[in-house]
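Enquirer: This is the structure alone, sequence omitted:
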């Protein structure tokens, strides 16, 4: 988004998560990591399903090999209504991915003291995976022949993100061109969002359309965090809308109640 961000540094004690990062099995394919930026207040089953839908779609293309996926929650400086403190959102995301063999949570963005643009966050991932300070020495991933290749980073998002691209002054054109031109985007179709129409109507999207991969939801899932928070405020059940461990955490810490922050 076009909101400015200050120069970011690694938070104290920060370590980039790599425990679930897979090794490349087919050197003829492009090694890829997908990154989902968002509030996750709270994280839901739809957020988790987005990763799995993207994984299937990318595998079917026969070009990429997905090595890992990351949740990157926004910092508290995003100042969005209903945004629980970053510490809670990080913990809920961590609980949500406990049973996943490839999805992780990166705490760099949520622990920043200023809002970080999506373009900056993707740069952070690229630097961690391919930069001079990465464990591989800035050469990406090791191939069987002893050479190395960069790990590609792509933004993972729902169709509603595409709609936001068209909102005047919400996204800086330079940021859109950076996100789409350098990294690319995996879009999960959402009910009510005509992704292909926005690909045609938005200049940046049309220019970089070959780097935008649209994934179809064969089983529609419209769970959203706003309604989850409303259910909680109204004393309604949220079971089966998010992982049980996340539900337990919300109740334990009394999140999203009328008198909570």
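Expert: Arrived safely. Keep in mind that what you see is a predicted model, and the values were worked out from it rather than measured.

Enquirer: make it CA atoms for all contacts and neighbour counts henceforth
Expert: OK.

Enquirer: now for the helix or strand hosting residue 121, which elements pack on it?
Expert: Counting by DSSP states H and E, the element that carries residue 121 is helix 118-130. On a contact count with 3 or more Cα pairs under 8 Å, 6 or more residues apart in numbering; DSSP states H and E, helix 118-130 meets strand 152-158, helix 173-178.

Enquirer: how does it look with 7 Å?
Expert: Packing partners of helix 118-130 (3 or more Cα pairs under 7 Å, 6 or more residues apart in numbering; DSSP states H and E): none among the helices and strands.

Enquirer: what sits up against it?
Expert: For helix 118-130, the surrounding residues in contact (Cα atoms under 7 Å, 6 or more residues apart in numbering) are 1, 109, 134, 138-140, 150-151, 153, 175, 178-179.

Enquirer: Can you show me the helices along the stretch 51-200 of the chain?
Expert: With DSSP state H, counting those that start in this stretch as the criterion, the stretch 51-200 of the chain has helices at 86-96, 118-130, 159-165, 173-178, 195-201.

Enquirer: also this one, for the comparison:
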């Protein structure tokens, strides 16, 4: 029964500098795949841009990245942009962002199911399953778990075990190998969903920024509304690309027991 499927929210964390058609395409691919399992019903998607405290070279202000993401997703009826992470004064670990959103989702779920109780305060005979939250990422993200010093073991355990991941293939990356070579990921392999993208799309935000700096066309790589915003605010210039040049990423300057956030654009 469709009503017995687990409600699922997909969360994508990253720079989104800028958001591209490929970023948005990941959500569509992941939703189709999760529906095809027969176990889940995707009820929402969330784009969570990283804060300015991340310190990545060429990272434009969060207010611009948020605005571009909102423009890009105007045509989506299920993926939204959340500003919480971007508004934090410091870089926030992926697992902390996941905890925040899961708490919000559970609260909404409890409020909605509370309305379904009868006059005696009893829940309906068949209650719907509790919602889940999974991290949506490119398959190359799995490799970051094995980079020494980037993740705490318990954070990898929480992301993969408590929440789970939906990883969309990208280029020649073999996510199955990353799962096989990691004891933690292998232990939670049933909670890691690998999605094959048969229509290859190698759009890179890095390459998009390079093209913009050089005055080249990026039409059909980004929504027209985003391209217009970039030109309006004179983003992605030679000057902006020098921002944070030589700086060490904030994840690497925090305590050694703090994991690295998604390296994806």
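Expert: Okay, I see it. Treat the numbers as computed from the prediction; the structure is a model and nothing was measured.

Enquirer: TM-score for these two?
Expert: Laid over one another, the chains give 0.85 as their TM-score (TM-score structural alignment, normalised by the length of structure 1), with 235 aligned residues with a Cα RMSD of 2.0 Å.

Enquirer: quick one: which of the contacts of helix 118-130 of structure 1 is nearest to residue 217 of structure 1?
Expert: Taking Cα to Cα as the measure, residue 153 is the one of the contacts of helix 118-130 of structure 1 closest to residue 217 of structure 1, at 22.2 Å.

Enquirer: and the equivalent of that closest one over in structure 2, what does it touch?
Expert: Mapped onto structure 2 by TM-score structural alignment, residue 153 of structure 1 lines up with residue 133. For residue 133 of structure 2, the contacting residues are 8-10, 102, 163, by Cα under 7 Å, 6+ apart.

Enquirer: residue range for stretch 248-257 of structure 1 in structure 2?
Expert: Mapping stretch 248-257 of structure 1 onto structure 2 (TM-score structural alignment) gives residues 228-237.

Enquirer: How far does the matching stretch sit from its chain's centre?
Expert: Here stretch 228-237 of structure 2 is found 24 Å from its chain centre; the criterion is Cα atoms, centre = their mean, to the nearest Å.

Enquirer: go on, stretch 125-139 of structure 2?
Expert: Stretch 125-139 of structure 2 sits 15 Å away from the centroid of its parent chain (Cα atoms, centre = their mean).

Enquirer: Stretch 170-183 of structure 2 too?
Expert: Offset of stretch 170-183 of structure 2 from its chain centre (Cα atoms, centre = their mean): 18 Å.

Enquirer: For that stretch, grab the matching residue range in structure 1.
Expert: Mapping stretch 170-183 of structure 2 onto structure 1 (TM-score structural alignment) gives residues 190-203.

Enquirer: The most centrally placed residue in structure 1 in helix, strand or coil?
Expert: Structure 1 has residue 36 as the residue nearest its centroid, 0.6 Å off, counting by Cα atoms, centre = their mean. When classified by DSSP: H, G, I helix; E, B strand; the rest coil, residue 36 of structure 1 comes out as strand.

Enquirer: Contacts only, for it.
Expert: Each residue near residue 36 of structure 1 by Cα under 7 Å, 6+ apart is listed here: 70-72, 155-157.

Enquirer: Dump those into JSON lines; add neighbour count and distance to residue 260 of structure 1 as well.
Expert: Converted to JSON lines, these look like this (neighbours: other Cα atoms under 10 Å; distance: Cα to Cα, whole Å):
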{"residue": "70", "neighbour count": "23", "distance to residue 260 of structure 1": "28"}
{"residue": "71", "neighbour count": "27", "distance to residue 260 of structure 1": "24"}
{"residue": "72", "neighbour count": "25", "distance to residue 260 of structure 1": "24"}
{"residue": "155", "neighbour count": "23", "distance to residue 260 of structure 1": "32"}
{"residue": "156", "neighbour count": "24", "distance to residue 260 of structure 1": "30"}
{"residue": "157", "neighbour count": "24", "distance to residue 260 of structure 1": "29"}
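
Enquirer: And for residue 198 of structure 2, the neighbour number?
Expert: 9 (other Cα atoms under 10 Å).

Enquirer: about what we covered before: with the contacts of residue 36 of structure 1 in mind, which one is nearest to residue 261 of structure 1?
Expert: Of those, the one sitting nearest to residue 261 of structure 1 (Cα to Cα) turns out to be residue 72, at 21.2 Å.

Enquirer: Now for that closest one: which residues touch it?
Expert: Neighbouring residues of residue 72 of structure 1 by Cα under 7 Å, 6+ apart: 35-38, 105-107, 109.

Enquirer: one more time with 6 Å
Expert: Counting by Cα atoms under 6 Å, 6 or more residues apart in numbering, residue 72 of structure 1 touches 36-37, 106.

Enquirer: Need the counterpart of it in structure 2.
Expert: Match for residue 72 of structure 1 (TM-score structural alignment): residue 48.
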